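A.B. asks: sequence? don't have it. structure:
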């Protein structure tokens, strides 16, 4: 008899956590063996509960290990044999590209039907890629807009500096005074950064910053040495 695929599910929203687990239970070959609502609970679950696949939200603030890309990187370094299915509301092509670079081969958009979580688990358990429909649309948009080229999104040092300060809560005027640049220059650098990242609204910039560990220093996962008891 084939062994079930053991899954740990992590999301800071109880409704989504319940919905994801309920959706997975509809797949006979999948068994939910652990749950977590922030990164500390997640790492503890992975250290103590044998599992085959991790399903985790990307933006999951709170906890010792942060969230977003820093957490994904930490998971890939410390639990390299556990494939990850990422849940997200973001459609930013640069973010999706970075997830791929970190070794994530399955991404499910939260606006898609929850059944895609189970399909993604089945795929990654066989080392196969899976992208839900909304994620495929975002990736196709990247391919079309870049003319088929795999272009790296790079912010200049000054653009990144402005973004960090803006998402920390400072106004354009306050940033201008702090950096001794004109308001027009600061506004231009912020808008240029958003255009490069494919973002249209400030709310999207805040989401992107949180998922990429730019919101504050505490959102970065700790060095590997601080969690030396993590399972290989």
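C.D. replies: Received, thanks. Not measured: the values here are computed from a predicted model.
A.B. asks: please make it C-alpha for all contacts and neighbour counts, starting now.
C.D. replies: OK.
A.B. asks: determine the number of other residues adjacent to residue 146.
C.D. replies: Other residues near residue 146 number 11, with proximity taken as other C-alpha atoms under 10 Å.
A.B. asks: another one to put next to it:
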């Protein structure tokens, strides 16, 4: 979905709504965010993107006030897309919209230029408040408004140092989700349906997983995941 006209043109026409681009590889997530914001006259969805490259194009072309950006995106990861956007359009306020994120990823995102982090299971409660917070010049971290980024980053770094994260062999949160499905015996079709992605995307995830873990079959992957505690097994 794409509108013609840039931010400056909209402002000159008296449109004071907050212009938003939603970048997420899940159509269901994009639909949910769009449906929620359409009921708030303060916001206007002006563009959507299903991968990192599209996120860059949509943001640079449409110049929204806010970009909602998933960390795990096809073609180009969210953080890499954010780097490219911040280099060319630093005015846009970027909020990371994600299912799960590590402390280290939060730190990296904020250092690149993100203004907020909103978990997808908190969208209904936090999203509009988070967007207003970042547009007013503050940050949104851990479900609350943050005014001092330096203090917040120091706290996050102390937390990361005090709680070493489990070894994941470079697997992204989405790839770990796929691994869990494989251990549970899911087919590619099952995985695609569960995460609302195509089977081609599932195959691409599996190829990346095989490369990172050094296995070559689904059975080897399942055994590797169990042996290295990549999945939580039901008692």
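C.D. replies: Arrived safely. Values in this document were obtained by computation on a predicted structure and should not be read as measured data.
A.B. asks: chain center to the helix or strand where residue 205 of the first structure lies: distance?
C.D. replies: Residue 205 of the first structure belongs to helix 202-211 when elements are defined using DSSP states H and E. Centre-to-centre, helix 202-211 of the first structure and its host chain are 12 Å apart (C-alpha atoms, centre = their mean, to the nearest Å).
A.B. asks: cool, stretch 84-104 of the first structure as well?
C.D. replies: 6 Å.
A.B. asks: swap in stretch 11-27 of the second structure?
C.D. replies: When distances are taken as C-alpha atoms, centre = their mean, stretch 11-27 of the second structure is centred 17 Å away from the chain's centroid.
A.B. asks: next, the buried residues of the helix holding residue 205 of the first structure.
C.D. replies: The neighbour-count check on helix 202-211 of the first structure (16 or more other C-alpha atoms under 10 Å) flags 204, 205, 206, 207, 208, 209, 210, 211 as buried.
A.B. asks: if I look at the third one, how far off is residue 174 of the first structure?
C.D. replies: Taken as C-alpha to C-alpha, to the nearest Å, the spacing of residue 206 of the first structure relative to residue 174 of the first structure amounts to 18 Å.
A.B. asks: nearest spatial neighbour of residue 112 of the second structure, chain-adjacent residues omitted?
C.D. replies: residue 83 (6.3 Å; C-alpha to C-alpha, 6 or more residues apart in numbering).
A.B. asks: pretty sure the one you found contacts residue 110?
C.D. replies: No - here residue 83 of the second structure does not reach residue 110: they are 11.0 Å apart, not a contact under C-alpha atoms under 8 Å.
A.B. asks: who's more crowded, the two?
C.D. replies: Neighbours per residue (other C-alpha under 10 Å) separate residue 83 of the second structure from residue 110, with residue 110 holding more: 21 against 17.
A.B. asks: who are the contact partners of the residue positioned nearest the centre of the first structure?
C.D. replies: In the first structure, the residue lying closest to the centroid (C-alpha atoms, centre = their mean) is residue 58, at 3.3 Å. Listed by C-alpha atoms under 8 Å, 6 or more residues apart in numbering, the contact set of residue 58 of the first structure reads 67, 68, 69, 72, 86, 87, 88, 211.
A.B. asks: alright, I will stop here.
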